[in-house]
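# Sequence unavailable; structure follows:
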């Protein structure tokens, strides 16, 4: 575990006080965040309740991946496909470069997953170094175990943030960022101490946004999807699996008992004790008579049953599925009565509703962070407002989505080339851009044909390539004005 510095050289008195306040908050929540990470990674420790398991059971490793399933099932339905401009115009090359340069889809997927694990994650816009191949503006995610902030209820955003840029192996701190409404302070390590290396003025909001899962007025930093209920049920499942695993070692061998025997009967020719497992697995058990002529008696206890463990596991899986809005069959536990279509449909609807709520919670942060990244990169014109383009959380098939869209277009409710129509078809940014270009070319050809008809049917050589380019440019300008 990396050690976080407590003192920074070069900070003002107010900045030093803010740094220590945020550091205390980070260290207070850090242990709980790391615990939830262990549950997500399947590395949670066995929680023995004291009497149900023998001491040897503590050396057996049992992994139950239910917490990961609870997070991934929802995260897979909260997919950011891209961004669009609210006024209907096309994205500029600069914005497209920022989206591609920062691998926005992958960054969003990671940030959403971390927010569900830790209750929140942080997005920051940092200036990139283009001389070493970085984009002009970097959109970087910081997990809750290396970042924290202070929430401003009036502005509905962060008033201050402390971010630790950690290496991939989690062993080194590459840099520190302290943000407030006035400055973004960059901190780096110069032997023998951490010291301020840069100060960048902030305008309005700080260049850091909060992605919170299930936020409210009491907990603006959200709640983790790996709740106390999820952790408790996971511990119960681990203990059930462990008890059944230990019983499975003796399940195929019925337990025996012996009456009227002497300990010497269970020693070999050299006087060594015969292993217990050898006695239990011996198909032909021959015992000599006692010295008094009495015959030893060998009895057998009833066979052990797995049903109590299976029943408890099914009950635990049902409770877990109910707490996380997952169908019971998704927990990997087979039941005699499979879930009905109505039960599966109900659980999927609850999961889709949770995904739609996530889109509502995450959209404002992504829209503001992309707008801020455009300003950091240098606006190539008037700053524009962006909207997030989310994939349909119900994940309908292509045929079903196309059929529903076609009916709305035929009814005249939607125009064929509307962004809303493209949203219903779940088209990506590149597909939209390609369709827009093809539509402009089609309009240009129509104008050329109209010019030919107006001039009395001139041959194709009359209209030069330059004229075609001029008509196409005018058509593109007209299309943008219409939008």
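Received the coordinates, thanks. Not measured: the values here are computed from a predicted model.

# drop to CA atoms for contacts and neighbour counts, all remaining ones
Fine.

# Just say helix, strand or coil for the residue positioned nearest the centre of the chain.
In the chain, the centroid-proximal residue (CA atoms, centre = their mean) is residue 113; its distance is 1.5 Å. When classified by DSSP: H, G, I helix; E, B strand; the rest coil, residue 113 comes out as helix.

# didn't it look like it was pressed against residue 75?
Yes - with contact defined as CA atoms under 8 Å, residue 113 counts as touching residue 75 (5.9 Å).

# Quick check: buried residues in the longest helix seen in the chain?
When the chain is parsed with DSSP state H, its longest helix is helix 341-377. When burial is assessed from 16 or more other CA atoms under 10 Å, helix 341-377 yields the following buried residues: 344, 347-349, 351-352, 354-356, 358-359, 361-374, 376-377.

# again with stretch 38-49
39, 40, 42, 43, 44, 46, 48.

# measure it end to end?
Start-to-end span of stretch 38-49 (CA to CA, to the nearest Å) is 20 Å.

# What segments of the stretch 1-150 of the chain are strands?
80-85, 120-127, 137-143, 147-152 (DSSP state E, counting those that start in this stretch).

# want to compare, so here's the second one:
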């Protein structure tokens, strides 16, 4: 019998990784409070002008919204039917978004009432496992399925090939047997590599730094704006017998009256130099440029709108890095969804299929950029010329994959 690590080992492993994933979710939901850095502004004043910025959310959503899973081609095992019965419009988007934030999410597969397996997305800070580096499937897994109001786990699951054990309030409760050759907890991973098989988050350390830097710049600009709106004034030469001046009245009044003293001398008025807001604008642009370079976005995406509107081709060209990120994500996510379908078929049919039986199934995605009229016209001209050189090279299926448009189903 294979030597498994056990549920206690996986619980400890999850606790070690949970803080890292929770930090990414705080940045995504804009709830992370940045550290109070600076030597000139008192902390009690800085707290009154606490800023919020959503650049990390923009980086994740901009890529997630361009990843739209379509279906599996050459589906001989009925995988598409399983996904269609599990609310695919929400399932795929939820899995992709969670994986981009936390570097990976997990799909919990369980037996449904109508013999169709149920698929549930579990966040990266609620599950972990021991991964097979060849197939990216888990040989052993652990997931928190339910929590109480205080955040304590009330229902946990421990996965090994052929069996899923359930624990209620930390104690073993019951098990379900199956014939799946791997654990029924499948990771969906973003940008895995040999050193980090569970992938990398879209919210990198550089992204968090640039957003925190921009947050601090906004706070300093907001505080400086108070002095910019009401410049500080001063009066010299007042008599010692003069009545104390109301500072607020002196700030907002449009007319102040001062009389001469007994020697016939009058006080002199002055105003300190008004601080400029230009350095903060330049700092924000610098932070935005660094963040855009890190994530494949443009300054237009981050709110620095250019004067001249871009054409469809110009937008595609400026987002070339983002397009490469999207194509890479399609490969890794497609492999993960295929693993989900493979184990779901094993559970549905109560049969241990071999994974190499599913290698012909090809995941299909909608185009990263929706084609406009000019692009459709050029694709049509190119398809005609290629079909003249190689008859039948382009058909309705290949054109649908290229354009994302479903044609008429003429038998």
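Yes, it's here. Treat the numbers as computed from the prediction; the structure is a model and nothing was measured.

# Fetch the TM-score of the aligned pair.
TM-score of the superposed chains, computed with TM-score structural alignment, normalised by the length of structure 2, equals 0.86; 400 aligned residues with a CA RMSD of 3.2 Å.

# any idea what the residue nearest to the centre of structure 1 aligns with in structure 2?
The alignment partner of residue 113 of structure 1 in structure 2, by TM-score structural alignment, is residue 97.

# cool, residue 98 of structure 1 as well?
Checking TM-score structural alignment: residue 98 of structure 1 goes with residue 82.

# What is the neighbour count of the nearest residue to its match once chain neighbours are set aside?
Nearest-residue entry for residue 82 of structure 2: residue 116, 6.3 Å, with adjacent residues in sequence omitted and distances by CA to CA, 6 or more residues apart in numbering. When neighbours are counted by other CA atoms under 10 Å, residue 116 of structure 2 registers 19.

# list the contacts for the aligned residue in structure 1 for residue 116 of structure 2?
By TM-score structural alignment, residue 116 of structure 2 lines up with residue 136 in structure 1. By CA atoms under 8 Å, 6 or more residues apart in numbering, residue 136 of structure 1 lies in contact with 98, 127, 128, 129, 130, 376, 377.

# about what we covered before: out of the buried residues of stretch 38-49 of structure 1, which one sits closest to residue 166 of structure 1?
Here the nearest of the buried residues of stretch 38-49 of structure 1 to residue 166 of structure 1, counting by CA to CA, is residue 40; it sits at 20.0 Å.

# Thought residue 118 was touching that closest one, still the case?
No - counting by CA under 8 Å, residue 40 of structure 1 sits too far from residue 118 to count as a contact (10.0 Å).

# For the closest residue to residue 178 of structure 2 other than its chain neighbours, give its distance to residue 47 of structure 2.
Nearest non-adjacent residue to residue 178 of structure 2, counting by CA to CA, 6+ apart: residue 162, 4.7 Å away. To residue 47 of structure 2, residue 162 of structure 2 is 54 Å away according to CA to CA.

# In structure 2, what residue corresponds to residue 314 of structure 1?
So residue 314 of structure 1 corresponds to residue 285, using TM-score structural alignment.

# what helix or strand is that match on?
If you go by DSSP states H and E, residue 285 of structure 2 is part of helix 278-295.

# Quick one: residues in contact with that helix.
59, 202, 206-207, 210-211, 213-214, 217-218, 220-221, 297-299, 302, 304, 322.
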